[in-house]
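In: Quick one, what's the 3D model for this:
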Amino acid sequence: MASKYDGLARIIIQNVGGKSNIKSITHCITRLRFKLKDESKANTDILKNTDGIVTVIQSGGQYQVVIGNHVPDVYDVVCEHAGISGAAPVADDGPAEKMSPGAALIDIISGVFQPLLSVLCAAGIIKGLLAVWSFVASSSFGIDVTTSGAYEIWNAVGDGFFYFLPIILGYTAAKKFKCSEFIGMALGVGLTYPNMVALKSAEVLGTVFAGTSFSMDYMTDFFGIPVIMPASGYTQSVVPVVLAVYIAAKLEKFFKKRIPDVIKTFIVPLCVLGIMMPLTYLVIGPIATVICNCLTLVFGGLYNIPVVGGIIAGALIGALWQVLVIFGLHWGLVPLAMINYGTLGYDFILSPYFCVSFAQSAVVLGMILKTKDKKLKDIAIPAFISGLFGVTEPCIYGITLPKKTPFVISCIGGAAGGIITAVAGVKSYTMGGLGLFGLPCYIDPNTNSLYSMIWVIISILVAAAVAFILTMVTYKDEAPAAKKEVSSSASVNGEVLVAPVKGEVKPLTEVSDAAFSSEAMGKGIAIVPVEGKVYAPADGTITAFFATGHAIGITTDKGAEVIIHVGMDTVQLEGKGFTPVAKQGDKVKRGDLLLEFDIDLIKEAGYSTETPIVITNSGKYSDIIPTDAASVENGNELITLL
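Out: Predicted coordinates for the structure are as follows:
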């Protein structure tokens, strides 16, 4: 079934370098995130100026096309037209792209977390709503709803998702590192296995790093080697399973090359899991725990500096969060929050970011009230509503960032709110919804304390007030640009070509001849004809008419150079089945009959009837947009040249 996003999807695929240039594609809340073989092949300027695309960001080894809230629908159509299954990488025909260590780390983190982000938010919202229910029931009616069946059932998925997070991350990490997904999940299962989790309450056999911040007890051993685990075990953990799957992927490749095919199916997983499970508990887990403790000590140390630490940390996160999001670098901080949820039961490091979306929204509200530009208002009103619910990309890319000063003001507002959040010691208790949906995450589920949520609301009001007032004081509509007169001789005319052949439409990149599908001859489209007649696609001159009759070249009156090639390799027929009606040098009008051909004869001879219509001077145009229609009649609009 045709989609209203067909045209946009085709434009995106064409201007990221074609489907052959796509290694993989995922999406988050507002962006399509491509991994391209060669980013230089992408037409970034064209994409940025395409209706339906907010902007394009190149960061962290990803080519990010910002769409907006409807990105899942566009993603599905892009995957369909590109013939790829999203995040599953297509066959790689070249060496992996080299990244800096920082870019590689961001790429790994985002690649592991993005696929589960929407469900992670949903689980967090469920936990938050349960906390609200528990608070209202206990404070207003003296009822403990946490023992009710309804609470337990909803909590099973809300809390259970985070409890068994290593299993889910094992799956996404395996896809990222191109390992068996079931090996990744099995490692996650091993880290959350009830008997291993129960060890944290067993009798202590010994302690390592005693007397330090890294002190860890052990309750069992592996052939005499202490099994050291954090006090909370590895449920809700992030780093251990990701590191374990990374190494498991290397091991799996090693064994696949050396184990005979007849026993490879079960012996490879046996070897990998047999080695990796002890290795994870003995080496990877303790190392990951030490690394996480170091990170927490660094950030915790900053926060623990009385007043000054909170001011610095809150201001930095509040002011810079949107900048980090623009470049996708916020993924580097997300695991810190996940680590804290697993070890402390709450997070304080990222709390200052929460007020930022409200500061951004307040700036847009100020602009709505001050602007007299109807077009700006039409864009800003839905962006403002979206921002209240935490999706600020329409605000940022469509409104504030292009105008620069409003974006800076939103960062100032974010810093003001972030300082209050940090100094007050606000804690979030789960990773949940965005914007207004995220407020319940700041209710303590153990004590029903509203302390953190109250201070978050105060920080939101302060951030929004600062941003709104500064916008009302400083914002002015830009003076309309003076109109420039352009001589007709200097103008570049667009043109619409109509279908020269009746039949089924297919992308040029899908035809069977590589010379056409590679677009080496130019961009265009193909038609599988159902009628053996070729008509002129525009007014122009026939500049080439091959003696065999199978191909026609036309230069239109507006300068487009068009080739219509009937069938693949039909030159081999030496003119059989082709009856020219016009000749080279003729002036023709759109719709004039140029050629008749015998479809059945071509098929019986074993040749494809796919008929490419190619613009050989494609470089002259800023964009070449093929029709979205699945089939065309003679004279239907086929290609728009911009």
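In: okay, CA-based contacts and neighbour counts for the rest of this
Out: Noted.
In: Now Ala186: which helix or strand?
Out: Taking DSSP states H and E as the criterion, Ala186 maps to helix 181-192.
In: Give me the contact list for the very next helix or strand once past that helix.
Out: The helix or strand immediately downstream of helix 181-192 is helix 194-197, counting by DSSP H and E. Helix 194-197 is contacted from outside by Leu191, Gly233, Tyr234, Thr235, using Cα atoms under 8 Å, 6 or more residues apart in numbering.
In: How far does stretch 467-475 sit from its chain's centre?
Out: In terms of Cα atoms, centre = their mean, to the nearest Å, the centre of stretch 467-475 is found 33 Å from the chain centre.
In: buried sites along it?
Out: Ala467, Phe468, Leu470, Thr471, Met472, Tyr475 (16 or more other Cα atoms under 10 Å).
In: from what I can see the first one touches Ile412, true?
Out: Yes: using Cα atoms under 8 Å, Ala467 makes contact with Ile412 at a distance of 7.0 Å.
In: which strands and helices sit next to the helix holding Ala186?
Out: helix 165-176, helix 239-258, helix 261-279 (3 or more Cα pairs under 8 Å, 6 or more residues apart in numbering; DSSP states H and E).
In: Could you count how many residues lie near the residue nearest to Ser631 when sequence neighbours are not counted?
Out: Of all residues not flanking Ser631 in the chain, Glu504 sits nearest, at 4.2 Å (Cα to Cα, 6 or more residues apart in numbering). For Glu504, the neighbour count with other Cα atoms under 10 Å is 16.
In: Let's see this one next, to set against the first:
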Amino acid sequence: MKYEKLAKDIIANVGGKENVNSLTHCITRLRFKLKDESKANTEVLKNMDGVVTVVKSGGQYQVVIGNHVPDVYADVVSIGGFSTASENAEKEKLSPLNAFIDIVSGVFQPVLGVLCATGMIKGLNAVLVATKLLEDTSSTYMVLNAIGDCLFYFFPIFLGFTAAKKFKLNQFTGMAIGASLVYPTITGIAGQTLDFIGIPMVMPASGYSSTVIPIILAIYIASKAEKIFKKIIPDVVKAFLVPFFTLLIVVPLTFMAIGPVATWASNLLGDVTMSIYNFSPLVAGIFLGGFWQVFVMFGLHWGLVPIAMNNLAILGGDPVLAPTVAVCFAQTGVVMGIMMKTKNKKLRSLCIPSVISGFFGVTEPAIYGITLPKKKPFILSCIVGAVTGGIIGFFRTTGYMVGGLGIFALPSYISPSGIDKGFYGMLIAMVVGLVLGCITMFVIYKDDEKEYGLKNENKDSIKSTELISKEVLVSPVKGEVLPLEMVKDEVFSKGLLGKGIAIEPSEGKVVSPVDGVITTLFPTYHAIGITSDNGAEILIHIGMDTVQLNGKGFTPKIAQGDKVKAGQLLLEFNINAIKEAGFSVTTPVIITNSDNYLDVIETDKKEIECKEELIKVMI
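Out: Presented below is the predicted three-dimensional model:
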């Protein structure tokens, strides 16, 4: 570990790991929530090599490190055995819906890139076949199909790995559970009722390939079982006996419990849907279109497949699944609206492949990567889906064959006697879903500034007329103005502690640049931290390496915790004495929380007097 010693010293001086409730980090600082702040050795931490300062704010004990804080954070977490920020978030009290969304989106986040890629490859393959550039019997088609289908077919294995990480289960145990669900022999007996040591196991008709909820539930149960086994199994045999008992119990339990429940729920959904359709195709269309994505997430949609297959075989056509076909366009339209409205590059980069695959009926990247985590877009996609389903139900659209998805589903809805109103109903529903989803989402969508660091990312695109307000800092020192790049200390010159400016003093006085509070006064008096009344955190660092003077040449006029006014004298220092001791007096003035602001604009003056405008902070 690169920062092992520093991490150990920090843990010891915040009162030990038993004094830490939680730990997160931001751009420059470790943010502790301590049980008892009085147990922390604040002055020791402030003077520790590798620590800039300590700030107590908003119930947090903040140890300022600098730009390399993620590496220090990783070592502190590892040595202290603390939960990570995401793990702490899991402990927060969430509503059942929010908890479910948090789990599902957390499980899918690591595989989003591959999910988008395979969905696009499936779409590409469908295009090549539809345009007759490729035969679906060719080896090229089979290879492309294998690439496009690999993740979806073996979804339980991939999700077994990511869900295990989410629930803190051994990740290879999670993969083994997922692999058992798609084991060829198990897949081959889908739809059958078997038994395990005399206990019946009902296998879903479709098996567990491409399913989501069964594996997540299985991993959750496994994580609880593993914890129990770790407590009772001796250390010397834990490595193999813990996964042995976990797999031996959880896999059969998954087949015995999840299989029957999924089969029962699917059959119930099929019966309910047929009853609604017999009562009113319009109502059935709204019901199926609105809830289709939810049914798919829980694997309940398979209850409709046997009904659809029976209708095709007996009646020559099926109207039951038709209302679900245009839902992918509702989802795709919503994502298009986000893509067109968002100013966040990272989010837009996720939207583009999700839209492409969505046109071909593959909406998993859109759902799990974008709309479901944001909740409102997912709800809107369900509402628009209900509209498309209602349109299809109204036109009594019927499918006459098992065909493709997305735009390639259209040929399946051409009647043997030719194009009829049912086909037009499907076409209208697809267009309405895409346009209505896109326009509605575009109108109501707003970027969440807490995500992806949007304030910084978007600042260049914000017009000056949109700036809410600004805070002006006056110069604390008289002298020559220098850019930070000229400071002979890379912590300052590279902006590791924040944006700002430097001054080569011509007078040994420091005044307050703002109205605020002295949050930090180093014992050596070489640096002062001020928090303005508007929240700007300012560091005034007199000279380079002047901490080694141990306060000689510095005369403070204030104390830590004092309330000060802009222009008030804070400190006097002896320029000649400091220089004679071999130290530079170049004084950086840094906004240490500059990432919280739209911009930090420095003066263009070459010389400046005390109390003249030095920096504008755009809020």
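In: Any idea what the TM-score comes out to?
Out: The TM-score (TM-score structural alignment, normalised by the length of structure 2) is 0.53; 454 aligned residues with a Cα RMSD of 6.7 Å.
In: Okay, and which of the contacts of helix 194-197 of structure 1 map to strands?
Out: If you go by DSSP state E, the contacts of helix 194-197 of structure 1 have nothing in strands.
In: Let's see if you can find the most crowded of those residues.
Out: Tyr234 leads those on contacts (other Cα under 10 Å) with 28 neighbours.
In: circling back to that earlier point, Ala526 of structure 1 is nearest to which of the helices and strands packed on helix 181-192 of structure 1?
Out: helix 165-176 (35.1 Å; Cα to Cα).
In: what's that closest one aligned against in structure 2?
Out: Taken onto structure 2 by TM-score structural alignment, helix 165-176 of structure 1 occupies residues 155-166 there.
In: what does that stretch rub up against?
Out: 103, 106-108, 110-111, 151, 170-179, 181-182, 208-212, 215-216, 219-220, 223.
In: I only care about the residues you listed that end up buried; give me the ChimeraX line for that.
Out: Listed next is the ChimeraX selection for buried residues among these, using 16+ other Cα under 10 Å:
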select :103,106,107,108,111,151,170,171,173,174,175,176,177,178,179,181,182,208,209,210,211,212,215,216,219,220,223
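In: The stretch 251-400 of structure 2: helices as residue ranges?
Out: 259-279, 281-298, 305-315, 327-341, 345-359, 364-366, 372-374, 376-394 (DSSP state H, counting those that start in this stretch).
In: if we can go back for a sec, buried deepest among the helices and strands packed on helix 181-192 of structure 1, which one?
Out: Most buried of those, by mean neighbour count (mean count of other Cα atoms under 10 Å): helix 165-176, with a mean of 25.
In: so it versus helix 181-192, what angle?
Out: 150 degrees (axes from the mean of the first three to the mean of the last three Cα atoms, to 10 degrees).
In: Helices of the stretch 401-550 of structure 2, residue ranges please.
Out: With DSSP H, counting those that start in this stretch as the criterion, the stretch 401-550 of structure 2 has helices spanning 421-444, 454-458, 490-493.
In: Tell me which of these sits nearest to Phe255 of structure 2.
Out: Closest among the helices of the stretch 401-550 of structure 2, using Cα to Cα: helix 421-444, at 37.6 Å.
In: could you measure Ser449 of structure 1 against Ser140 of structure 1, distance?
Out: 14 Å (Cα to Cα, to the nearest Å).
In: before we move on, the earlier item: now render the helices of the stretch 251-400 of structure 2 as JSON lines, adding mean neighbour count and distance to Lys557 of structure 2.
Out: Supplementary listing: these in JSON lines, determined by neighbours: other Cα atoms under 10 Å; distance: least, Cα to Cα, whole Å:
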{"stretch": "helix 259-279", "mean neighbour count": "18", "distance to Lys557 of structure 2": "73"}
{"stretch": "helix 281-298", "mean neighbour count": "23", "distance to Lys557 of structure 2": "65"}
{"stretch": "helix 305-315", "mean neighbour count": "15", "distance to Lys557 of structure 2": "80"}
{"stretch": "helix 327-341", "mean neighbour count": "28", "distance to Lys557 of structure 2": "52"}
{"stretch": "helix 345-359", "mean neighbour count": "20", "distance to Lys557 of structure 2": "48"}
{"stretch": "helix 364-366", "mean neighbour count": "26", "distance to Lys557 of structure 2": "59"}
{"stretch": "helix 372-374", "mean neighbour count": "18", "distance to Lys557 of structure 2": "51"}
{"stretch": "helix 376-394", "mean neighbour count": "27", "distance to Lys557 of structure 2": "54"}
